[in-house]
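> give me a model of this one.
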Amino acid sequence: MTGGTAAGTAERTALVELTDVAKQYGNVRALEGVSLEVHAGGVTCVLGDNGAGKSTLIKIIAGLHGHDAGTLRIEGEETRLTSPRDALDRGIATVYQDLAVVPLMPVWRNFFLGSEPRRGAGPFRRLDTGLMRRTTREALLRLGIDLRDVDQPIGTLSGGERQCVAIARAVHFGAKVLVLDEPTAALGVKQSGVVLKYVAAARDEGLGVVLITHNPHHAYLVGDRFVLLRRGTMVGNYTRDGITLDELTQQMAGGSDLDALVHELRRS
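Just a heads-up that it's a prediction; the model follows:
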């Protein structure tokens, strides 16, 4: 099922495009016939309950697992990602739900973890802590994130604030595509709103965002495209002008299956 065409995106080459992608683990078909497009300055939401295939889809886009069938194109070029580093080198950054941070290290150190700039030469070579502090503060402010102190341990931040730091980090290090794995799943209403605000900020910076979620209300607040998965298959692929929030919620809830359940419960 396909909705209308998103204004201004049809003529542009997608940053990432999957067409009829499938993945099988032994005898288990994890994904089959899944297609999606990710455009610069747009948010593609992938929705589904547990077991729908969202995690497998993330792993394919992030380069953790290769696809078995279908095509994956990055900026129009058909390719096969071989590793997460390969994906990063192609501009695809993935922020997982269980953020890979060192809780006792300060925010600025986590921001540069694995990419620390250094100064000096030979035995006098050392971390450029001043540059990292300044850059972290500036990168956060660029997205409107005003932390009290970048020297505080990142473990003292709220879940929403840690997600926002991860988004700012991806923007700073030049990601073209940002994949977010259920960023609001464990957050309350206020913190979820904060994260969605910075998802929109990343979109406005020109990134293509893939938002994995099971919450249609969160998806509809920021999404331009919506891909619905159920048991590894795609049951819906819509642009924003092709579906309403009520229709999206109904599809997520099971559509005709939900109607049948309501009828059955009423009879009971």
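> could you use CA atoms for every contact and neighbour count after this?
Fine.
> any residues touching stretch 99-111, and which ones?
Outside stretch 99-111, the residues that touch it by Cα atoms under 8 Å, 6 or more residues apart in numbering are 132-133, 136-137, 150-156, 162-163, 165-166, 169.
> from these, which would you call buried?
132-133, 136-137, 150, 152-154, 162-163, 165-166, 169 (16 or more other Cα atoms under 10 Å).
> could you list which of these belong to helices?
132-133, 136-137, 162-163, 165-166, 169 (DSSP state H).
> sorry, back to before: tell me which of the contacts of stretch 99-111 is nearest to G66?
G66 has its nearest neighbour among the contacts of stretch 99-111 in A166, at 24.9 Å by Cα to Cα.
> burial measure for the nearest residue to that closest one once chain neighbours are set aside, as a count.
In this structure, A166 finds its nearest non-sequential neighbour in V95, 6.7 Å apart by Cα to Cα, 6 or more residues apart in numbering. Residues lying near V95 (other Cα atoms under 10 Å) number 19.
> against R133, how distant is the residue nearest to G223 when sequence neighbours are not counted?
The spatially closest residue to G223, leaving aside those adjacent along the chain, is V43, at 4.9 Å (Cα to Cα, 6+ apart). Between V43 and R133 the computed distance is 30 Å (Cα to Cα, to the nearest Å).
> number of residues surrounding G70?
15.
> what segments of the stretch 1-150 of the chain are strands?
If you assign secondary structure with DSSP state E, counting those that start in this stretch, the strands in the stretch 1-150 of the chain sit at 16-25, 28-38, 43-47, 69-74, 77-79, 92-95, 118-119, 126-127.
> comparing those, which comes out most buried?
strand 43-47 (a mean of 28; mean count of other Cα atoms under 10 Å).
> who are the packing partners of it?
If contacts are counted by 3 or more Cα pairs under 8 Å, 6 or more residues apart in numbering; DSSP states H and E, strand 43-47 sits against strand 28-38, strand 208-213, helix 216-222, strand 225-230.
> output the ones you listed in CSV; the columns should cover distance to P117.
Below are the helices and strands packed on strand 43-47 laid out as CSV (distance: least, Cα to Cα, whole Å):
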stretch, distance to P117
strand 28-38, 32
strand 208-213, 27
helix 216-222, 34
strand 225-230, 38
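> nearest to D68, out of those?
Of the helices and strands packed on strand 43-47, nearest to D68 by Cα to Cα is strand 28-38, at 9.5 Å.
> distance between the closest one and the chain's centre?
Centre-to-centre, strand 28-38 and its host chain are 16 Å apart (Cα atoms, centre = their mean, to the nearest Å).
> the inter-axis angle of that strand versus strand 16-25?
Here the directions of strand 28-38 and strand 16-25 differ by 180 degrees (axes from the mean of the first three to the mean of the last three Cα atoms, to 10 degrees).
> by contact count, what packs against strand 28-38?
strand 16-25, strand 43-47, helix 54-61, strand 208-213, strand 233-239.
> can those go into JSON lines with extra columns for distance to R266?
Below are the helices and strands packed on strand 28-38 laid out as JSON lines (distance: least, Cα to Cα, whole Å):
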{"stretch": "strand 16-25", "distance to R266": "39"}
{"stretch": "strand 43-47", "distance to R266": "28"}
{"stretch": "helix 54-61", "distance to R266": "33"}
{"stretch": "strand 208-213", "distance to R266": "30"}
{"stretch": "strand 233-239", "distance to R266": "27"}
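> the structure of the following sequence is requested for comparison with the preceding one:
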Amino acid sequence: MTTVPTLELRGVDKAFGPVQALSSVNLVAKAGEVTALVGDNGAGKSTLVKCIGGIHRIDAGELLFDGTAHSVAEPRDAARLGVEIVHQDLALCDNLDVVGNMFLGREHLTRLHTLDENSMETLARQALDSLSVTTIRSARQLVASLSGGQRQTVAIAKAVLWQSKIVILDEPTAALGVAQTAQVLDLVRRLAEQGVAVILVSHNMNDVLRVADSIAVLFLGRTAAQVRRAEVTQTQVVELITTGRSGALGLSPTQAGATL
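Here you go, the predicted model:
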């Protein structure tokens, strides 16, 4: 029995004037898996993420969520479909604590229309505990006092708090040290284990090979291939990234660009 992917892109095109940023892009992201999205600079990764998130509207193709095609015209459409994007800059407010950041724009109010601090703190702590987070001692810590790895933890836990079905992580380990990188990657795996479809955008092959179940490669705005991590070597993935060729994987020209 084939499981319906949480997210599937079919033949997605996006142009900016005369520049064709994406051409017939296919992608599959399944619940409970980490799908790595890789490619050289200019391959179209950022544009693709913005199309999924509703920042850019696609020109052609389909975005299917749980097997049903949806129009994603703005970020609110994506949010309603369960998409959460953790951008590289994290979009966290240094002057707020962990709870304030996790509920920013979606605060709980009491019957007197004051902030329900107790319920928000309880739910924030539950989200952190569900990911077995031990690096943040208090949900009342100011984000300004947190390390890079701890900030990533807050951003990922926020996605759990709002029961997102698809979480896109944009270079989550950039500028992190070895220990913090290991902590964040463990968190990525735990997020997938909760049944979330995780899309990891990364240039770091070590990170990709460590946590990915599936690897989708973009080359000059097209899908070079999507392959199972267990079936490829680092050399083969790098070849796809740098040349767009997939001969080493035994894929025919018609299969290259198909999702496996």
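> residue in structure 2 matching the residue nearest to G223 of structure 1?
Mapped onto structure 2 by TM-score structural alignment, V43 of structure 1 lines up with V34.
> check contacts around that match.
188-189, 192, 197-200, 211-214.
> if you set the cut-off to 6 Å instead, what comes out?
198-199, 212-213 (Cα atoms under 6 Å, 6 or more residues apart in numbering).
> tell me how far it lies from V238 of structure 2.
V34 of structure 2 is 19 Å from V238 of structure 2, by Cα to Cα.
> repeat for L191 of structure 2
Taking Cα to Cα, one finds L191 of structure 2 at 26 Å from V238 of structure 2.
> what strand or helix carries the residue most central in space within structure 2?
Residue closest to the average C-alpha location in structure 2 (Cα atoms, centre = their mean): I168, at 1.3 Å. Secondary structure from DSSP states H and E places I168 of structure 2 in strand 166-170.
> okay, and that strand goes to which residues in structure 1?
The aligned range for strand 166-170 of structure 2 is 177-181, by TM-score structural alignment.
> one more: stretch 214-224 of structure 2?
With TM-score structural alignment as the criterion, stretch 214-224 of structure 2 aligns to 225-235.
> which one of the contacts of V34 of structure 2 is nearest to G39 of structure 2?
I199 (13.6 Å).
> ok, the closest one - how many residues close by?
Neighbour tally, I199 of structure 2, other Cα under 10 Å: 27.
> what lines up against it once you look at structure 1?
That one, I199 of structure 2, aligns with V210 by TM-score structural alignment.
> list the contacts of its match.
V210 of structure 1 neighbours (Cα under 6 Å, 6+ apart): 43-45, 179.
> output the longest helix belonging to structure 1.
Assignment by DSSP H; longest helix in structure 1 turns out to be helix 189-204.
> quick one: that helix to strand 177-181, angle?
160 degrees.
> list the buried residues for helix 189-204 of structure 1?
Buried, per 16+ other Cα under 10 Å, within helix 189-204 of structure 1: 191-203.
> quick one: contacts of stretch 127-135 of structure 2?
157, 161.
> so which bits of that stretch are buried?
Those would be 127-128, 131, 133, for stretch 127-135 of structure 2 by 16+ other Cα under 10 Å.
> need these in CSV with distance to L176 of structure 2, can you?
Compiled in CSV, the buried residues of stretch 127-135 of structure 2 are given as follows (distance: Cα to Cα, whole Å):
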residue, distance to L176 of structure 2
A127, 23
L128, 20
L131, 20
V133, 17
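> quick one: which of these is nearest E8 of structure 2?
Out of the buried residues of stretch 127-135 of structure 2, the member with the shortest distance to E8 of structure 2 (by Cα to Cα) is L131, at 26.2 Å.
> tell me the residue in structure 1 aligned with that closest one.
Checking TM-score structural alignment: L131 of structure 2 goes with L143.
> from K176 of structure 1, how far out is its match?
L143 of structure 1 is 16 Å from K176 of structure 1, by Cα to Cα.
> what do you get for Y220 of structure 1?
For Y220 of structure 1 relative to K176 of structure 1 (Cα to Cα), the value is 22 Å.
> looking at the two, which is more packed in?
Between Y220 of structure 1 and K176, K176 has the larger neighbour count (other Cα under 10 Å), namely 23 against 20.
> hmm, that one is touching G91, no?
Yes - K176 of structure 1 lies in contact with G91 (Cα atoms under 6 Å); the separation is 4.9 Å.
> show me what contacts T233 of structure 1?
Applying Cα under 6 Å, 6+ apart, the residues contacting T233 of structure 1 are 31-32.
> what about it, distance to A52 of structure 1?
Taken as Cα to Cα, the span from T233 of structure 1 to A52 of structure 1 is 8 Å.
> repeat that for V210 of structure 1.
Look at V210 of structure 1 and A52 of structure 1: by Cα to Cα, they are 16 Å apart.
> next: F173 of structure 1.
From F173 of structure 1 to A52 of structure 1 the distance is 31 Å (Cα to Cα).
> could you do L157 of structure 1 as well?
Counting by Cα to Cα, the gap from L157 of structure 1 to A52 of structure 1 is 31 Å.
> quick one: which of those two has more around it?
Higher neighbour count among L157 of structure 1 and A52: A52, with 20 against 15, using other Cα under 10 Å.
> quick one: map that one onto structure 2.
Aligned partner of A52 of structure 1 by TM-score structural alignment: A43.
> I figured its match was touching A224, is that so?
No - counting by Cα under 6 Å, A224 is not a contact partner of A43 of structure 2; they are 10.2 Å apart.
> which residues are in contact with each of those two?
L218.
> need the counterpart of L109 of structure 2 in structure 1.
In structure 1, L109 of structure 2 lands on R118 (TM-score structural alignment).
> ok, its match - contacts?
Here R118 of structure 1 is in contact with 126-128 (criterion: Cα under 6 Å, 6+ apart).
> any chance of those residues in a markdown table, with distance to E264 of structure 1 too?
Shown next, in a markdown table, are those (distance: Cα to Cα, whole Å):
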| residue | distance to E264 of structure 1 |
| --- | --- |
| R126 | 69 |
| L127 | 65 |
| D128 | 66 |
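> quick revisit: trace the residue nearest to A166 of structure 1 over to structure 2, please.
In structure 2, V95 of structure 1 lands on V86 (TM-score structural alignment).
> quick one: V195 of structure 1 from K23 of structure 1, how far?
30 Å.
> over to E17 of structure 1?
16 Å.
> show me what R80 of structure 1 lines up with in structure 2.
With TM-score structural alignment as the criterion, R80 of structure 1 matches S71.
> tell me how far its match lies from V98 of structure 2.
S71 of structure 2 is 33 Å from V98 of structure 2, by Cα to Cα.
> swap in T153 of structure 2?
From T153 of structure 2 to V98 of structure 2 the distance is 10 Å (Cα to Cα).
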